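J.: below: sequence and its predicted model.
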Amino acid sequence: MLEINSKRFRETFERYSKIGGTANDGLHRLALSTTDGEVRDEFVSDLEALGLSVRIDEVGNIFGRLPGADQAAAPILIGSHLDSQPKGGRYDGQLGVLTALETIRAFDDSDIETQRPVEIVNWTNEEGSRFKPALMGSGAWVGIHDVDKILSTTDEQGTTVEDALKEIGYDGTTPCDPNEIPHAYLELHVEQGPVLEEHGREIGIVEGILGMAWLEATIYGEADHAGPSPMHTRSDSLVAAADVVTGVRRLSTHLADDVVTTVGELIVEPNSVNVIPSKTSFTIDLRSYDNEVVNRGIDQIEAELSSACAREGTKYDLEELWKIPHTEFSQQICTRLDTIANELGRSHERMIGGAGHDASYLADLTETGLVFVPSVDGKTHNEQEFTEWDDAVAGAEVFANTVLQLAESEETSQ
């Protein structure tokens, strides 16, 4: 079986973690920021040191290609993302990219020439924290998002994706589309939940991912003085919003057992201590494995908005920012992962993932697999995010040996 160089793997992880690293051992590396540009430079340098041919597409996705014995064969695509949440963790995304990099290095250590080419990728803006939507680079690459629309998307300061790419030198010229359909795609990611740790498992073999919708609600009231305005005359946007936020929280108790709901952003205007709020905007994240449950949830959220606004004399808008159905991954790849985990003596289980990943979009294009490694206490998207290094190595071993098998396979991708 192919072996991972744990020391080199760890050293690379620590080196990358310094780029955008925070004082509390977290990571602040927003998509297309200066620090994202720095880590991209590091990544490209590491790819070139391995002799990989590097290309950058229109939205900044970075690909490195390892030749195979059969250059006409469809490649195996592996990777994840290097951008992070604001003051997020060091493992989310980055561990997947560096696992893919270590896989290529392990091939090099053993002088392995695979039958198929193997390509490693860093997807642009997976997180969606600076530019919306999330999964931006992979979504554009598979044709879910229009490239021109993505390039014109702005952050809160009005900077477009196109300008941000130019500022860090990653406005590539390669068309953002698969010039050849990969034979398979494989990604490793931290679980971002507590299940593997609670069950004492080293590896999660992901069979699917929850469907999800991102919504933005805006409630319009009327600004007035907090003192002279009687309560019965007020049109308070924040009071209506508070009712809706509570209602969104309660959806998870009666829609379905797997439903999770989150209000993550809230903006109040004019945001003054003695002024009745005239406008309140907030986001809603709704998830379930049942796509119809997600649709029913959206309907119920609109009903909550209508009722709350009627009570408070306010009006509302509801915008769907992003919506993706649940994902089902390749059973063929899940079986390969099962077999290799058994051969390596790694404890594992099949599971459903709660978070979106670039693999979600790739599953519509080719045979796709996703490997999880445990997250301590299930913490993620904050500086406390942590994965034991032995678990990271276990995941990398299962990942690398699965990639090797896929790269030697002759079957046609389905």
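T.: Arrived safely. Since we're looking at a predicted model, the values are computed, not measured.

J.: CA atoms for contacts and neighbours, from now on please.
T.: Noted.

J.: how many neighbours does residue 286 have?
T.: 27 (other Cα atoms under 10 Å).

J.: my guess is it meets residue 294, correct?
T.: Yes - between residue 286 and residue 294 a contact is recorded at 6.8 Å, counting by Cα atoms under 8 Å.

J.: between those two, what contacts are shared?
T.: Common neighbours of residue 286 and residue 294 (criterion: Cα atoms under 8 Å, 6 or more residues apart in numbering): 212, 213.

J.: element containing residue 149?
T.: Taking DSSP states H and E as the criterion, residue 149 maps to helix 147-152.

J.: name the helices or strands packed onto the helix or strand just after that helix?
T.: Downstream of helix 147-152, the first helix or strand assigned by DSSP H and E is helix 161-168. In terms of contacts (3 or more Cα pairs under 8 Å, 6 or more residues apart in numbering; DSSP states H and E), helix 161-168 is packed against helix 147-152.

J.: packing partners for the helix it packs on?
T.: Right, helix 147-152 is packed against helix 136-141, helix 161-168 by 3+ Cα pairs under 8 Å, 6+ apart.

J.: which one of these lies closest to residue 44?
T.: helix 161-168 (13.3 Å; Cα to Cα).

J.: just how off-centre is the next helix or strand after that closest one within its chain?
T.: Following helix 161-168 in sequence order, the next helix or strand is strand 184-190 (DSSP H and E). Strand 184-190 sits 11 Å away from the centroid of its parent chain (Cα atoms, centre = their mean, to the nearest Å).

J.: ditto for stretch 205-223
T.: For stretch 205-223, the distance to the chain centre is 15 Å (Cα atoms, centre = their mean).

J.: over to stretch 360-375?
T.: 11 Å.

J.: chain neighbours aside, what residue packs nearest to residue 400?
T.: residue 103 (5.0 Å; Cα to Cα, 6 or more residues apart in numbering).

J.: check residue 336 too.
T.: In space, and not counting its chain neighbours, residue 336 is closest to residue 402: 6.7 Å by Cα to Cα, 6+ apart.

J.: shouldn't residue 8 be within a strand?
T.: No - read with DSSP: H, G, I helix; E, B strand; the rest coil, residue 8 is helix and lies in no strand.

J.: tally up the residues packed near it, please.
T.: Counted with other Cα under 10 Å, residue 8 comes out at 12.

J.: residue 263 too?
T.: As a burial measure, residue 263 scores 18 neighbours (other Cα under 10 Å).

J.: okay, now the one to match up with it:
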Amino acid sequence: MKNEPAVNPDRLLQSVSDFAAIGATPAGGVNRQALSAEDRAARRLLAERALARGFTVFQDEAANLFIRHEGRDAAQPPLLIGSHLDSQPTGGRFDGALGTLSAFEVLEALADADVEIERAIEVVAFTNEEGSRFSPGCMGSMAFSGAANVADWQAARSTDDVLFADELRATLDALPEAEIRPAGHPISAFVELHIEQGPVLERENVPIGIVTGVQGTKWLEVAFSGEAAHAGTTPLEFRKDPMAAAAAAIARIQDGIMPSDPAARLTVGRISAEPGSVNVIPGRVSFTVDMRHPDAEALAAIERRVHEECLAAAKRWGCEAAIALRVDMPPGRFATAVTAAIAESCAALGIASRPMVSGAFHDALFVNRVAPSAMIFVPCRNGVSHNEAEFVSDEHIVTGARVLLGVALQLAS
């Protein structure tokens, strides 16, 4: 190496601030949902900065954006680093963007030092990790890894009733200087830096989490069908009340699953009643159940328990229950070679770290199917994320980027 590459803290912090201004909300957060005008503006800014530094910029048919710093041997598959730029409707400044901008800072640090690396390093900004505007989430990494096909989503409509195919085309067309390639290409490994989105690192005063895996996730949609009737004239014995069935089932699974297993996560995130009138017993009530666990057998047992409680509640209240599995992602274990590289980088820098399992799924979970992958977590204040109050200190931002640079140098050598 001609010079020792180093993160430029002022440049990185300014970059985080610059991108937070794109889609900024009055409460200090970000609304930069996937394939929106704000998302395209962020992609444009990143591409312009990359081209100004002489990096190669291209995108694939899923609108994943890539920035390439060449290595000595172009025949070797590149090291991939990055995350995403899209946000929740009332998201924070750091979720996704911090990982993407820290990865770009790694390329800038290498260019500043005129470092020659063995293999190329590519920064990626994956499309629609959040899944807030278009469903499902992690579209870009799913397409990249072959877990899904972009063609499958063409007819999907957004929460603001816009066709996915139209927004995808508009996003691709907004960067005419970036060549469009097929989704998926060989890589040597993938490293994603991300905020923890939980309180563990901050509570233990540990600056880096080495993510060894991601817990499994199942999403169910439960619907109870009963009989709509007048609220004031229908006695109990004549009621077929799906709301009562739903309330009973929810109470049973909330009381019985997480309290008995500290590793389990169960959330009823959405509930709706039809016809939704204050003086009508509903004819139909539906709700979602998000279940997570790092152990596949335990997750399957939770799913069975939810089924049993829902069927029992339906029988008790004279209703029919329909239960559909909408998402089924098994637990993922990251590559030990990559987690070891993260640990070595922390040790070399004298930075404390701890292994941990991610409670949320990320793009790395899908990329791990096609290349050795792992994640670096940095603390966020009070564990708050998917919230405009999301906050990461300057110190932790810079520390995470320094660890990522060390890992990149190891894995690209």
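T.: Okay, I see it. The structure displayed is predicted, hence computed values, not measured ones.

J.: returning to that earlier point: and the residue nearest to residue 400 of structure 1, how far from residue 3 of structure 1?
T.: Residue 103 of structure 1 sits 9 Å away from residue 3 of structure 1, going by Cα to Cα, to the nearest Å.

J.: neighbour count winner among these two?
T.: Taking other Cα under 10 Å, residue 103 of structure 1 and residue 3 do not tie; residue 103 has more neighbours (26 against 16).

J.: what's the more buried one aligned with over in structure 2?
T.: Taking TM-score structural alignment for the superposition, residue 103 of structure 1 sits opposite residue 106 in structure 2.

J.: list the contacts of its match.
T.: 7, 401, 404, 405, 408.

J.: can you tell me the SS state at it?
T.: helix.

J.: what is the burial count for whatever residue of structure 2 lines up with residue 9 of structure 1?
T.: Under the alignment (TM-score structural alignment), residue 9 of structure 1 pairs with residue 12 in structure 2. Neighbours of residue 12 of structure 2 under the rule other Cα under 10 Å: 22.

J.: ok, and the closest non-adjacent residue to residue 12 of structure 2?
T.: Excluding the flanking residues, the one nearest residue 12 of structure 2 by Cα to Cα, 6+ apart is residue 105, at 6.4 Å.

J.: where along the stretch 251-400 of structure 1 do the strands fall?
T.: 260-262, 266-269, 279-288, 315-324, 327-328, 348-353, 367-373 (DSSP state E, counting those that start in this stretch).

J.: okay, those strands in a markdown table with distance to residue 181 of structure 1 next?
T.: Below are the strands of the stretch 251-400 of structure 1 laid out as a markdown table (distance: least, Cα to Cα, whole Å):
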| stretch | distance to residue 181 of structure 1 |
| --- | --- |
| strand 260-262 | 34 |
| strand 266-269 | 41 |
| strand 279-288 | 29 |
| strand 315-324 | 21 |
| strand 327-328 | 19 |
| strand 348-353 | 25 |
| strand 367-373 | 10 |
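
J.: residue in structure 2 paired with residue 196 of structure 1?
T.: Match for residue 196 of structure 1 (TM-score structural alignment): residue 201.

J.: you'd agree that match is up against residue 195?
T.: No - with contacts counted by Cα under 8 Å, residue 201 of structure 2 stays clear of residue 195, the gap being 10.0 Å.

J.: more neighbours: which of the two?
T.: residue 195 (29 against 23).

J.: and the gap between that one and residue 119 of structure 2?
T.: In terms of Cα to Cα, residue 195 of structure 2 sits 27 Å off from residue 119 of structure 2.

J.: repeat that for residue 44 of structure 2.
T.: 26 Å.

J.: in contact with the counterpart of residue 367 of structure 1 in structure 2, which residues?
T.: Aligning on TM-score structural alignment places residue 367 of structure 1 opposite residue 372 in structure 2. Contacts for residue 372 of structure 2 were tallied using Cα under 8 Å, 6+ apart; they are 188, 189, 190, 334, 335, 337, 338.

J.: same check, this time on residue 174 of structure 2
T.: Counting by Cα under 8 Å, 6+ apart, residue 174 of structure 2 makes contact with 40, 44.

J.: hmm, try it at 7 Å
T.: Contacts for residue 174 of structure 2 (Cα atoms under 7 Å, 6 or more residues apart in numbering) come out as residue 40.

J.: burial of residue 185 of structure 1, as a residue count?
T.: Around residue 185 of structure 1 there are 27 other residues, counting by other Cα under 10 Å.

J.: map it onto structure 2.
T.: Under the alignment (TM-score structural alignment), residue 185 of structure 1 maps onto residue 190.

J.: distance of that match from residue 82 of structure 2?
T.: 8 Å.

J.: same check, this time on residue 239 of structure 2
T.: Relative to residue 82 of structure 2, and taking Cα to Cα, residue 239 of structure 2 is found at 55 Å.

J.: again, but for residue 192 of structure 2
T.: Note on residue 192 of structure 2: its distance to residue 82 of structure 2, by Cα to Cα, is 5 Å.

J.: would you map the helices across structure 2?
T.: Assigned by DSSP state H, structure 2 shows helices spanning 9-20, 37-52, 97-112, 139-145, 164-173, 200-204, 242-256, 296-316, 336-349, 363-367, 394-411.

J.: what is the equivalent residue in structure 2 for residue 209 of structure 1?
T.: With TM-score structural alignment as the criterion, residue 209 of structure 1 pairs with residue 214.

J.: nope, residue 403 of structure 1 is what I meant
T.: So residue 403 of structure 1 corresponds to residue 408, using TM-score structural alignment.

J.: and that match, how many neighbours does it have?
T.: As a burial measure, residue 408 of structure 2 scores 25 neighbours (other Cα under 10 Å).

J.: with residue 321 of structure 2 instead?
T.: 23.
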